[in-house]
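Asker: Need coordinates for the following:
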Amino acid sequence: MREYSAIESALYASFDRLLESDILEIDFESVGTFTDPSAGKPSEFDEQSEWKDVILDHRFDEATPWITELACRWRSVKRKRAPEIHGEFRVRNIYDALLKNAPDLTWERASDTEKQLVAEFRTIDDTPRSGAGLLTAVRVQPHVNPLELWYYDKDLSRYPGHATDYVRLDLDYVEYMKVLPVTKGTFGWQYLFSDISLCGLERHVVENLEAMLDAFPTAFPEYDYAPLRARLEARL
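Answerer: I've put the predicted structure just below:
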């Protein structure tokens, strides 16, 4: 068996802890096919002109899971007087993700600026099983390093002060892959790394995060949840 990077190992260990947890129920899990990291990024990035000036950070190799898919849809076991927690993630090899088409997120009346923004998105994490309408995307732009991460929530534009369903994250890809094992895909965790006030969103977004931060420190004591707690309090 090949040696995993520290970030990749943390992701797989977190996935195993999810499956073993006695406070969470697994609705769906998927472990795809492992691939060989020694090949590095595919040749398409050197051959296709659209990638000529896009900077693919060498740190991607250490941060990405070298697998075609790693996915889990989960929810907390129902307990008396304990709020429910829900989450899902689906990640894959970053290079495979970048070579896929942009997600279809805009509507016919979207501005040209919005259409251009979404055309630059490549999905790195999403929620297909739950239908929650949440995803995280890398924004592919030339001469930008690190590449921006954006979060899509299909309901965001319904709330006062939000014209679109997208918000930029204060994370790069490497940082994202370090935090994902801690949150395990809890719905809305990405908002903790945005400049959005959670007070303006539906109450269930905050409740889900609060429930995570109440239950996970005991259920998963190997992780430090204090930084996430501080981020939540700063946005309330």
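
Asker: From now on I want contacts and neighbour counts done on CA atoms only, so please keep to that.
Answerer: OK.

Asker: Wasn't Asn101 part of a helix?
Answerer: No: using DSSP: H, G, I helix; E, B strand; the rest coil, the assignment for Asn101 is coil, not a helix.

Asker: is it true that it touches Glu120?
Answerer: No: counting by Cα atoms under 8 Å, Asn101 stays clear of Glu120, with 9.3 Å between them.

Asker: could you pull out the helices for this protein?
Answerer: Assigned by DSSP state H, the helices in the chain fall at 6-20, 44-47, 60-63, 94-98, 112-119, 173-183, 203-219, 226-234.

Asker: Mean neighbour count and distance to Glu148 for the ones you listed - can I get that in TSV?
Answerer: Formatted as TSV, these follow (neighbours: other Cα atoms under 10 Å; distance: least, Cα to Cα, whole Å):
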stretch	mean neighbour count	distance to Glu148
helix 6-20	16	19
helix 44-47	12	18
helix 60-63	19	14
helix 94-98	19	13
helix 112-119	14	11
helix 173-183	19	8
helix 203-219	16	23
helix 226-234	13	20
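
Asker: Out of those helices, flag the one nearest Thr33.
Answerer: Among the helices of the chain, helix 94-98 comes nearest to Thr33, with 12.6 Å by Cα to Cα.

Asker: chain center to that closest one: distance?
Answerer: Here the centre of helix 94-98 is set off from its chain's centre by 14 Å, with Cα atoms, centre = their mean, to the nearest Å.

Asker: one more to line up against the first:
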Amino acid sequence: MTDLNPAERRLRLMMSELREASAFEVYDALPGVVDPACEDIDAAFAAITASTGVSLDSALKDCFVRFEQCSASWSLEDSENGLSGEFCVAHLPAVVATEAPPTATELMTHDERRRYAEFRVLDDHPVSGTGAFAALRLTPDTPTPEIWYHDFHYNLGGFRMALDPCRYLDALTLTKGTFGWQFLFCDVSFADDDFLGLGDELGEMLDVFPRLFPDHDYTDLQARLRERT
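Answerer: The predicted structure follows:
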């Protein structure tokens, strides 16, 4: 059996935390199986460069996840706001091979269309079908790809996140994929009419999760919520 690396162990721990917390109903969970084709991380990075022309920062090897897919959909029982979430992540070779889904690009500006074409789906919601996804913005001159969050309910052009790929996975393990958590790392205000409900949901997450998962530190996320309300 292949030994798991630290990034993979953190994802597996997140899955265990969701399953073991009686407050959660978990659906369609796939805990992650290492893809043999990705066991050699150096070779996987070389293959990405060969297929895309992008030489990724070697620092990303520290959070390289070799899972074919790690995913779950869940709901929080007795939630005031119907709190729920989903995540679906895979290894980088699969990510860079996956283009963003078709959307109403004719409604975008020229710059938005060009940027959208550079998106590669990093994390999405195939079970709940929200249509929202986090993406790497893959360009030859950016060894550490930008992370963007696209949700057509708010903005067709997407929102740039103040995270790199490694920190995205770290934040995911804290939030467990709560719908809309990505906006804690975007330049938005939960006081705006469009975001009022989401602010309430994330407020509940950051009230409940520190009690359910006391081994994790939620102070940064709580500060980010305060900054946006």
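
Asker: Now the TM-score, please.
Answerer: Here the TM-score for the pair of chains, by TM-score structural alignment, normalised by the length of the second structure, is 0.90; 225 aligned residues with a Cα RMSD of 1.8 Å.

Asker: Kindly present the helices of the first structure as JSON lines, with separate columns for distance to Leu147 of the first structure.
Answerer: JSON lines is the format used below for these (distance: least, Cα to Cα, whole Å):
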{"stretch": "helix 6-20", "distance to Leu147 of the first structure": "18"}
{"stretch": "helix 44-47", "distance to Leu147 of the first structure": "15"}
{"stretch": "helix 60-63", "distance to Leu147 of the first structure": "11"}
{"stretch": "helix 94-98", "distance to Leu147 of the first structure": "11"}
{"stretch": "helix 112-119", "distance to Leu147 of the first structure": "13"}
{"stretch": "helix 173-183", "distance to Leu147 of the first structure": "8"}
{"stretch": "helix 203-219", "distance to Leu147 of the first structure": "26"}
{"stretch": "helix 226-234", "distance to Leu147 of the first structure": "23"}
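
Asker: Can you check which of the ones you listed gets nearest to Arg73 of the first structure?
Answerer: Among the helices of the first structure, the nearest to Arg73 of the first structure by Cα to Cα is helix 6-20 (10.0 Å).

Asker: In the first structure, what residue corresponds to Arg115 of the second structure?
Answerer: In the first structure, the residue paired with Arg115 of the second structure is Leu117, using TM-score structural alignment.

Asker: same check, this time on Thr173 of the second structure
Answerer: For Thr173 of the second structure, the aligned position in the first structure is Pro181, judged by TM-score structural alignment.

Asker: repeat for Glu20 of the second structure
Answerer: Aligned against the first structure by TM-score structural alignment, Glu20 of the second structure finds its counterpart in Glu20.

Asker: And for Tyr218 of the second structure?
Answerer: In the first structure, Tyr218 of the second structure lands on Tyr225 (TM-score structural alignment).

Asker: ok, for that match, nearest residue in space, not its chain neighbours?
Answerer: The spatial neighbour of Tyr225 of the first structure that comes closest, neighbours along the chain excluded (Cα to Cα, 6 or more residues apart in numbering), is Pro217 at 6.3 Å.

Asker: residues contacting that neighbour?
Answerer: Residues near Pro217 of the first structure by Cα atoms under 8 Å, 6 or more residues apart in numbering: 223-225.

Asker: looking at the second structure, which of those still make contact?
Answerer: Of the contacts of Pro217 of the first structure, the ones still in contact in the second structure (both residues aligned by TM-score structural alignment, their matches' Cα atoms under 8 Å) are 223-225.

Asker: Show me which of the residues you listed are buried.
Answerer: The neighbour-count test (16 or more other Cα atoms under 10 Å) marks Tyr225 as buried among those.

Asker: number of nearby residues for Ala100 of the second structure?
Answerer: Residues near Ala100 of the second structure, counting by other Cα atoms under 10 Å, number 18.

Asker: which position in the first structure aligns with it?
Answerer: Alignment note (TM-score structural alignment): Ala100 of the second structure maps to Ala102 of the first structure.

Asker: Surely the match of Thr173 of the second structure and Ser14 touch.
Answerer: Yes: taking contacts as Cα under 8 Å, Pro181 of the first structure lies within contact range of Ser14: 5.2 Å.

Asker: picking up where we left off before, which of Asn101 and Glu120 of the first structure has more residues huddled nearby?
Answerer: Taking other Cα under 10 Å, Asn101 of the first structure and Glu120 do not tie; Glu120 has more neighbours (15 against 12).
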